[in-house]
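In: Sequence below, structure please.
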Amino acid sequence: MSDTAASKEKLSSARLTEATDAFVEQFTASIDFDKRMYRQDIQGSLAHAKMLNKVGILTDEELADIERGLAQIQREIEAGEFQFSVAQEDIHMNIEARLTQLIGITGKKLHTGRSRNDQVATDIRLYLRDEIDERVLPQLKRLMEGLIEQAERYHDAIMPGFTHLQTAQPVTFGHHLLAWFEMLYRDAERLLDARRRINTSPLGSAALAGTTYPIDRHYTAELLGFERVGENSLDGVSDRDFAIEFTHAAALLMMHLSRMSEELVLWASAQFQFIDLPDRFCTGSSIMPQKKNPDVPELVRGKSGRVYGHLMSLLTLMKSQPLAYNKDNQEDKEPLFDTVDTVVNSLIAFADMVPAIRFNREAGYEAARRGFSTATDLADYLVKKGLPFRDAHEVVGQAVAYGIRHGKDLSEMSLQELQQFEPRIKADVFDVLTLEGSVAARDHFGGTAPRQVLAAAGRARERLQTLKTA
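Out: Here you go, the predicted structure:
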């Protein structure tokens, strides 16, 4: 059916006395982007039809016709044979118009007791729930599994830990990777928590006030796998806080991926040389033949801003809307859909890349030797010898200043050199001034000692296995 023909049969146009302006028709249509929710729209319609049959509004024969027609429409869409019409505005009206073509007047009965307002709210909730379950969380978990594997592989690989991007104390690469894991684990928890509120059924709210038909909202919620039914029909059709909450969780996730990206870019540079990124995740230069550019982490770092923008867009969209539904809400889908796609694609890239990263043990070790990274260990040693911490801090500061003047790390100074600052220093000091001794001394829950890193990786794997959507 052509758009012209479809316009004459527009399902919602009887009240209007003149045809919609051609530009306005195009301007107000959402079919170009909301058609991705066809599966959820059909799912919701099937549940609604079964409920109408249960309460006696549809006969068994009419229900069978609707089920048959919707199944054919889904096949047509998935085969690329469905003719979407801008004149029918959105996915809901396109499907309903085609259903009426296929099964006749019964197709017009499907909309009994509902509105496009509760229909679209239902579709978006189903869509977001499916995206979390089928795309976002699986890829996030795959990335976290890769981090655990790498943490175990490099549980004893020493590198400098940083504060202010200055060498602070030695840590292990495995310990650093597990810090990334913890950030992402909280992101997964936030997504699951948001999913709990997403999984509320607005179906049956109708336009805003409910319906006069004897509907059974709990039955449709059960059919659609919703955990609960929305308490208020006005709220059910008008708020999009669940979509904003998802986008907020996505923005936090992208922020963490961006921080990881920044470190990967630094570590892969000639100035650090801590890691080697696989060639397949990098590109060359059009003019400089020696270049190996870390494009994937750079691009993910940039895409974080895209998701931040979508969050602000959705917040701004909702901030001054009166109850209940307003056409403004058509603008919720494109930022939401793009957020989902951006997050999923970023996770796929990282989940593929992280397990293939190789850490340069020698470069990490040598970098940790520079910058007096065991200075705190010397202070702790002196405290254990009876010196107050503030005095120990002063002694170590003097030793570091001496090392800077003479180009020596603390571990490279002789016992006599160290004792000129504090006579309580004995030969056993070199047990704590080595990098190995320093990391091994942090042998407690959450510490960077290699055996603690292995234990933490084991706990992380157990926690990941219990991370489930329902």
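In: only C-alpha atoms for contact and neighbour calcs from this point on.
Out: Noted.
In: correct me, but Leu143 touches Ala349?
Out: No. Judged on Cα atoms under 8 Å, Leu143 makes no contact with Ala349 at a distance of 9.1 Å.
In: which of the two has more neighbours?
Out: Counted by other Cα atoms under 10 Å, Leu143 and Ala349 do not tie: Leu143 has more neighbours, with 22 against 17.
In: who's in contact with whichever helix or strand the more buried one is part of?
Out: Leu143 belongs to helix 137-153 when elements are defined using DSSP states H and E. Identification of contacts with helix 137-153 by Cα atoms under 8 Å, 6 or more residues apart in numbering yields 173-175, 177-178, 180-181, 184-185, 188, 344, 347-348, 350-352, 354-355, 453-454, 457, 460-461, 464.
In: Sequence B follows; please return its structure for comparison with A:
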Amino acid sequence: MAKLWGGRFQAENTKLLEQFNASIPFDYKLWKYDILGSKIHSKMLCKIGVLSEEELMLIHQGLDRIAKDIQDNLFNFDIADEDIHMAIESALIRDIGEVGKKLHTARSRNDQVALDFRLYVLDSNQQIQQLLITLMQTLLEIAKDHIHTIMPGMTHLQHAQPVNFGFHIVAWCMNFKRDLERLSNSYARNNYMPLGVGAMAGTPYKNDRDMMAKDLGFIAPTLNAMDTVSDRDFALDLLYDLSMIAMHISRIAEELVLWSSYEFKFIDISDAYATGSSIMPQKKNPDVPELLRGKSGRVFGNLFALLSVMKGLPFAYNKDTQEDKERVFDSVETISLSLEILNEVLNTMSISKENMLRMAQVGHLSATDLADFLVRECGIAFREAHHITGKIVAYAESKNQDISMLDEEEMLGLDSRIKKGVKAVLNLEASMNARDSIGGTASIQTQKQIETLQEWINHYNEK
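Out: Just a heads-up that it's a prediction; the model follows:
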């Protein structure tokens, strides 16, 4: 069949141009949305008198047959058709004849692709939200079991203060809560219907865009035709949201790599999600977290690639925007798989409370508590208390001990201003639970954080 747009052309396209110009090798993924949009568009054409009821029925039946052929892998995606829109329209004309040629009345491929791609982006947004909810639920289940599991809290990757493992897991969870909020906001901002604006200036057919918006589940039609066909902010919003998720996953993956090493041994990744070395038989490599960490660069690159495509385009449609889909498809698939496998790794890993506690017993994690005791109980200014505590840390270092292991009599002998009772504040559990302010690591505060997040998830799921 000749090109559906080829009436004014004298020569056929070269094979090289067909290969360079075609998007069907990747935009075939939009077929469900293209058929849905065509059904709603034809329904609208019937309402405004362009199609009869009989013609509408023929078109819908033809589109249903095409959908079944695609689902059954019987449809021929021919590169000569250029894109999914032309592929389906050409197949429809072959199937039902002249009536099929009426379908494209009052629309352009420009608003057609804007609709299909936006529907894909919005659906992907919701699917990833559900994956994030599942992952957050897994994290909260882990956190619930470890509100009393003491581990070293770190700054600069150096031992800082004692925290509980549940508290650390809640910190991870907060990142994904923000990711969900970003996705939700992006969804609401972009839930407007592009179909019916034509090539770039509207149509003379009095398209009922309100009807189509309602039938397709959008809030309302888009406002300006020129903006509509050139807008890819909805895709960039998703790419940014996915980049943030990738960054958060990468940070968690980094900690999983560290924690699974012999130097930490806080966790053990299930053999089902680890690999070995081709030369060193003793090795068990945390390949899943490493790949999760590495995939962030790929997702960031997709965001920057589309920003680069869009930055110099004049308004209305430009063929450059054909470069949008592969970036979004890749990021959606990468993040979806990453969230799924991270959830499984977390669900199957083993956690060593003993190793966490042992590591918390080095590095003088309760030093801040000693300084606070000197301020609160001994009336010493904080800067002086800081200095005294530093001297006691140096003394403990000289004995190859942690300050929590020093006897009270030893500390009383190091400075006459130190009062009895100092030993009690150096206990790691007491130190952890002393941080009882809102947002703190005390077990009771961690439990409240878990409950608050669980309530938030429950409310989110009810929306």
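In: returning to what we had before: quick check: the helix holding Leu143 of structure 1 aligns to which part of structure 2?
Out: On the basis of TM-score structural alignment, helix 137-153 of structure 1 is assigned to residues 129-145 in structure 2.
In: compared with structure 2, how much does the helix holding Leu143 of structure 1 deviate?
Out: Compared with structure 2 after fitting, helix 137-153 of structure 1 deviates on average by 0.8 Å (mean Cα distance after the TM-score superposition for structure 1).
In: Now the element after that helix, going C-ward?
Out: strand 158-163.
In: Leaving out sequence neighbours, find the closest residue to Asn94 of structure 1.
Out: Take Asn94 of structure 1 and drop its neighbours on the chain: the residue closest to it by Cα to Cα, 6 or more residues apart in numbering is Gln88, 5.5 Å away.
In: er, Ser338 of structure 2 I mean
Out: Nearest one to Ser338 of structure 2, counting by Cα to Cα, 6+ apart, is Leu292 at 6.4 Å.
In: Map that neighbour across to structure 1 for me.
Out: Checking with TM-score structural alignment, Leu292 of structure 2 has Val300 as its match.
In: quick one: which helix or strand includes its match?
Out: Per DSSP H and E, Val300 of structure 1 falls inside helix 295-318.
In: what's that helix packed up against?
Out: helix 241-267, helix 333-353 (3 or more Cα pairs under 8 Å, 6 or more residues apart in numbering; DSSP states H and E).
In: now the strands for the stretch 301-450 of structure 2?
Out: Taking DSSP state E, counting those that start in this stretch, the strands of the stretch 301-450 of structure 2 run over residues 350-351.
In: picking up where we left off before, Glu255 is in contact with the residue nearest to Ser338 of structure 2, correct?
Out: No. Between Leu292 of structure 2 and Glu255 there is no contact under Cα under 8 Å: 11.6 Å.
In: who's more crowded, those two?
Out: Taking neighbours as other Cα under 10 Å, Leu292 of structure 2 and Glu255 compare with Leu292 leading, 25 against 11.
In: give the contact list for that one.
Out: Here Leu292 of structure 2 is in contact with Ala246, Ile249, Ser250, Ala253, Ser338 (Cα under 8 Å, 6+ apart).
In: between these, which has the most around it?
Out: The most crowded member of the contacts of Leu292 of structure 2, judged by other Cα under 10 Å, is Ala246 (26 neighbours).
In: Quick check: the aligned residue for that one in structure 1?
Out: By TM-score structural alignment, Ala246 of structure 2 lines up with Met254 in structure 1.
In: which non-adjacent residue is nearest its match?
Out: In space, Met254 of structure 1 is closest to Ser304, 5.0 Å off (Cα to Cα, 6+ apart).
In: these two touch, right, that neighbour and Ala250?
Out: No. Counting by Cα under 8 Å, Ser304 of structure 1 sits too far from Ala250 to count as a contact (9.2 Å).
In: can you tell which of the helices and strands packed on helix 295-318 of structure 1 is closest to Leu415 of structure 1?
Out: Closest of those to Leu415 of structure 1 is helix 241-267, at 34.5 Å (criterion: Cα to Cα).
In: Quick check: Lys50 of structure 1 touching Leu63?
Out: Yes. Lys50 of structure 1 is within contact range of Leu63, at 6.8 Å (criterion: Cα under 8 Å).
In: Report how many residues lie close to Ser398 of structure 2.
Out: Applying other Cα under 10 Å, we find 9 residues neighbouring Ser398 of structure 2.
In: One more: Ala427 of structure 1?
Out: Ala427 of structure 1 - counted by other Cα under 10 Å - has 12 other residues nearby.
In: From Val340 of structure 1, how far off is it?
Out: 59 Å (Cα to Cα, to the nearest Å).
In: And Arg15 of structure 1, by the same measure?
Out: With distances taken as Cα to Cα, Arg15 of structure 1 is found 37 Å from Val340 of structure 1.
In: Ala121 of structure 1 too?
Out: For Ala121 of structure 1, the distance to Val340 of structure 1 equals 17 Å [Cα to Cα].
In: Same question for Gln83 of structure 1.
Out: Taking Cα to Cα, one finds Gln83 of structure 1 at 26 Å from Val340 of structure 1.
In: more neighbours, these two?
Out: Neighbours were counted for Gln83 of structure 1 and for Val340 using other Cα under 10 Å; Val340 has more, 21 against 14.
In: In structure 2, what residue corresponds to that one?
Out: Checking TM-score structural alignment: Val340 of structure 1 goes with Val332.
In: Let me know whether its match touches Leu122 as I believe.
Out: No. In this structure Val332 of structure 2 lies outside contact range of Leu122 using Cα under 8 Å: 11.3 Å.
In: what helix or strand is Pro170 of structure 1 on?
Out: In the assignment (DSSP H and E), Pro170 of structure 1 maps to strand 166-172.
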